[in-house]
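Colleague: Got a predicted structure here, sequence first:
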Amino acid sequence: MFGRFEKLVHPYPDALPPPPPRSFFAFLWTCSKGVRPWLLMVTLFTAAIGAFEALLFSMMAHVVDLLAKVQPTQLWAEHGRTLTLLAVVLGASVVFAALQALFKYQGVFGNFPMRLRWNFHRLMLEQSMGFYQDEFAGRIATKVMQTSLAVRDTWLIVTDIMVYVVIYFVTLLAVVGAFDLWLVAPFLGWLVLYVAALWYFVPRLGQVAQAQADARSLMTGRITDAYTNIATVKLFSHAQREAQFARGAMQEFMSTAYAQMRLVTGFETVNQILSVGLIAATAFVSLALWSGSLVGVGAVAAATAMAFRLNGISHWVMWELATLFEHIGTVQDGMATLSRVQSVVDKPDAKALVVPRGEVVFENVVFAYGGKKRVVDGLNLHIRPGEKIGLVGRSGAGKSTVVNLLLRLYDLESGRILVDGQDIAGVTQASLRRHVGMVTQDTSLLHRSVRDNIVYGRPDATEAEMVRAAERAEAADFIAGLSDAKGRKGYDAHVGERGVKLSGGQRQRIAIARVMLKDAPILLLDEATSALDSEVEAAIQESLYRLMEGKTVVAIAHRLSTIAAMDRLVVMDQGRIVEVGDHATLLAAGGIYARLWEHQSGGFLGEELDEDGTPAPVTAG
């Protein structure tokens, strides 16, 4: 039975949802997709339970009146049917409560937030690189987690608790009104004053809760940032500084907590005054009516019991409403991030990229990272199929940006980039990046096994293919000696967050193995051997040459000797191409390339030089 209800809501829908709307109620409504029927069932059963509970007081009042009039020996003989009906009502309330709990806890409680986390996480994975450059990773993760729970709890408080309270109170007024209309007066008076108290306190609690949610995200983001960059913190001995940096966010959070608790204390005090007043007024009115023989003793007992019951409910409602507004604040805080429109998206009619040759063409490309200064300014470059070019230039010349634009990590301001005649803006991003392999300077590995990191390039690769790629990247020897804290060894050993357990050279060789396994027709090398010492670089250089064989290659390197033997060198300055040619031609021209070459010493170990002292052309091993 439990399993059937647990399968009502699918927590991992296949379809990727669009970014949710930015208005609060539209956001909540969109988030409830796939859960709405079961939220409705929870609401209906909750309403029935609320009505049952209030009607129970009426029936108990009737029983009290019976007990005051009937002889004990005649109770079952004269009123057995009434008592049996009461037992049936009590039994029905158990069934309704059980069904409500099954729909609420088995169907909705766990599945609803997990469904939201699944959808929010996939939306965040589709965001552009620019999005992640403006946010803490920990802050985004916090918003994904806490907003999912806040959306669930907002819906459950409204559809479950608030419905219960409304139905219960309406039924309660009908019950006491049936005794005598004067008994309604204390409850209506209490309701007016209670709503006024809610009107004053709850919105203020909501404002504080929204500020608190943002402060919590900031606090989590700062703490996570310190952990993520723990090597830098240790290197500069700034543990105390990072603690103080986090303390500033903690203090901001505490300020919101103090403000929240002041409001809660005030509300608790006012609520207790109203509750005592309701009990006293109800007792006074009911006793006055009983003294005038206008109501029976059962009405006095029922009305007073209802007043005591409302005393407990009022405290509960206050906390639930305060929690509701806290959740509302959390949702509003998360909406700004989770509803962000994706800046790089596939066109509706986007097709898969087909790369039979590997020709790449930049046509008057302009890009500025959203600012006024152009990082790439009118770039025109034709890379022939199988050609190997080196991008050269000072820092900030736009080299890495060109590579990022070819991967379509950003959309162009103007111009277009063609791969085998296909505009990359019109093909799917996934198909584009499947045909491009890249090794970067800042190699980031997943906190998983070495095997998982290598086959990330081609998940369907066999074990033999994976091992062969590691061998070609000169990584197999050190991998065999790896182990982690859980005793996993070799290819099963985990590498730590971002590969922190490995040296820079080891991370780089795993990254190279990953790209070798991917075997894409277009290869991008952005300082691919920068983390390697000369001996290791020489060892894998032949493997890189074999990797480049038959591929279109774009390589960036500050160490010019590693790219001097490319088919063509393209020199960039301030986002423009200023020189094009081979190594010897550019040296003879005496321009930027020649000056950069003069500032650097010879090539890497094992480098073969031509008679004029330039590196030999790239050939397969």
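Modeller: Arrived safely. Please read these numbers as outputs of a predicted model, since none were measured by experiment. Residues are numbered from 1 along each chain as shown.

Colleague: Only C-alpha atoms from now on, for both contacts and neighbour counts.
Modeller: Fine.

Colleague: Wait, a strand at Gln441?
Modeller: No: assigned with DSSP: H, G, I helix; E, B strand; the rest coil, Gln441 falls outside any strand and is coil.

Colleague: Neighbours of it, how many?
Modeller: 17 (other C-alpha atoms under 10 Å).

Colleague: then this one, side by side with the first:
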Amino acid sequence: MSLLDPVYRLFESWIDPFKPRQDYEPPNRLLAYVWYYVGQAKWAFAAMLLYGFLNAVIEASLFTFVGKTVDILAAAETSGIKAQGWSGLAQNHGWQLLVMLGVVAAGRGIVIAYGALIEEQVIVPGFFTMMRWQSHKHVIAQSLGFFQNDLSGRIAQKVFQGGQATGDMMIALLQIIWFIAVYAATTLTLLSSLDIRLGGVVVLWIIAFVVIARKYVPLIRHHGKLTAEAGSLLTGRMVDGYSNIVTVKLHGASSSEEHFIREAMVGQYEALKKFTRALSGVRISLSSVSGLMIAMIGWLSIDLWLAGEISTGSVAFALALTLRLNLLLGRLMGNLNGFFRSAGTAQNTMELVAQPLGLLDAPDARPLEYSEGHIEVRNLKFHYGKGSGVIDRLSLDIRPGEKIGLVGPSGAGKSTLVNLLLRFHDIEGGQILFDGQDIAKVTQDSLRSRFSLVQQETALFHRSVRENIAYGRPGASADEVIAAAKKAHA
């Protein structure tokens, strides 16, 4: 057990990822979608915002300290304080050195520890898991058709990646982009305090950066979204093939499966090339502008020093601050790339997760009241939304205990009728009654809990045999599980 465990637990308790909600359906617009989840952890992200500000101010202060230290040492050498050693420095500049030491040795460490705890103990485990859980809760409530019309691997990937992509996007925005924005503003203020012309060069630098960003950011965002979608499709196809590997092997379909995967991989490859071209363009443009601005600030600083308007320490401070700003702006563009890559993934996830539920319980739906198991189908119509075909004006009366067989060619609607009895789809006309209750007016879970369905294909979860047998009755005893297995001749 670590001495820091109580501190970790304190921060980890900020977000309860499994806290129930009335509604799990997020908005289908990106900003509203992000805020739907971020708003549930707003204090954690506000703490991250504060960290970005404090970290930027301290970072800029370090270079101020470098300049101050150079000036103190230069003055000590010319005034004879150097000969007095540490006692002379302490007597003449003790408070300045003490403040700088306190910020570097203690203040900076505290701020960085605070930021690490917010990111690693609050955002990553709490927010990521909360978003994944709530996305899963909404997706798992979707209709059967939702899952039949997409690849299971792709759905799972989007649900899992959505939490990380949105969290990474917010961390990049508040911890990195915000940090660099504050640092740039601090640099502008400090250099302007030396000479307004130095501040003017920084302003030109920032304007050039904004122009470059305005040109490339939309491109990066667009191609980031396309790359994320292509990657999701590729993953879905690969998982689909691996999940059905027996079918692939039995039919000798390795070649056709390879072509199917290659087609998706080529699409992802082409999308990725366009995305990386935009990244290269922005890096080249930014590097050219930054080189020119560093040279201008260096030349102007030396010119001011020659004119006696700034000290040697100020030159060192200005150049160090400028070089650091150059590194941070380069890092900013890289993080903007990551930010929009994450935004593309988040938007791609949103388009799946934020879909309204396709099959809802009626507002006044009640649990099914079982009495004897009498099923009535009255003038049933169902055409899969095509206007005709499949089932038209079908009526059945299945009495309690009665066994019936449905016979017909493939596509006649036998499986469709079973799916309608279970309300996997809403009927387009007529009624289905269970013990006199319209199944459209009872809850879906209570209806399906009264049916036992042997499907055409074998479906096993990657869990124990007992868990598979008892899936419909999680509280079943060992004896009940064994009895069920014997009845099924398992």
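Modeller: Perfect, I can see it now. The model shown is predicted, which means the values in this text are computed figures rather than measured ones.

Colleague: For Thr142 of the first structure, see how far away Gly298 of the first structure is.
Modeller: 54 Å (C-alpha to C-alpha, to the nearest Å).

Colleague: and Val104 of the second structure, what is it in contact with?
Modeller: Val104 of the second structure sits next to Leu62 when contact means C-alpha atoms under 8 Å, 6 or more residues apart in numbering.

Colleague: Between Gly298 and Thr142 of the first structure, which is the more surrounded one?
Modeller: The neighbour count for Gly298 of the first structure versus Thr142, taken as other C-alpha under 10 Å, is higher for Gly298 (23 against 19).

Colleague: In the second structure, what stretch matches the helix or strand harbouring that one?
Modeller: In the assignment (DSSP states H and E), Gly298 of the first structure maps to helix 297-338. Aligned by TM-score structural alignment, helix 297-338 of the first structure falls on residues 312-353 of the second structure.

Colleague: Mean per-residue distance, that stretch versus the first structure.
Modeller: Overlaying the first structure shows stretch 312-353 of the second structure at a mean distance of 1.1 Å from the equivalent residues (mean C-alpha distance after the TM-score superposition for the first structure).

Colleague: ok, now stretch 208-218 of the second structure?
Modeller: For stretch 208-218 of the second structure, the mean deviation from the first structure after alignment is 1.6 Å (mean C-alpha distance after the TM-score superposition for the first structure).

Colleague: corresponding residues in the first structure for that stretch?
Modeller: Counting by TM-score structural alignment, stretch 208-218 of the second structure corresponds to 193-203 in the first structure.

Colleague: what about Val571 of the first structure, distance to Val467 of the first structure?
Modeller: Val571 of the first structure is 37 Å from Val467 of the first structure, by C-alpha to C-alpha.

Colleague: Comparing these two, which shows the higher neighbour count?
Modeller: Shown here are Val571 of the first structure and Val467; by other C-alpha under 10 Å, Val571 has more neighbours (23 against 19).

Colleague: Please point out which parts of the match of stretch 208-218 of the second structure sit buried.
Modeller: Under the neighbour-count criterion of 16 or more other C-alpha atoms under 10 Å, stretch 193-203 of the first structure has Tyr194, Ala197, Leu198, Phe201, Val202 buried.

Colleague: what about the residue lying closest to the last one once chain neighbours are set aside, how many neighbours?
Modeller: It refers to Val202 of the first structure. The spatially closest residue to Val202 of the first structure, leaving aside those adjacent along the chain, is Ala322, at 5.9 Å (C-alpha to C-alpha, 6 or more residues apart in numbering). Neighbourhood size, Ala322 of the first structure [other C-alpha under 10 Å]: 24.

Colleague: Can you tell me what Thr227 of the second structure aligns to in the first structure?
Modeller: Aligned counterpart of Thr227 of the second structure in the first structure: Gln212 (TM-score structural alignment).

Colleague: residues near its match, how many?
Modeller: Neighbour count of Gln212 of the first structure, defined by other C-alpha under 10 Å: 24.

Colleague: try the one 10 residues further on
Modeller: When neighbours are counted by other C-alpha under 10 Å, Arg222 of the first structure registers 24.

Colleague: and if you look at the one 4 residues further on?
Modeller: Look at Ala226 of the first structure: counted by other C-alpha under 10 Å, it has 18 neighbours.
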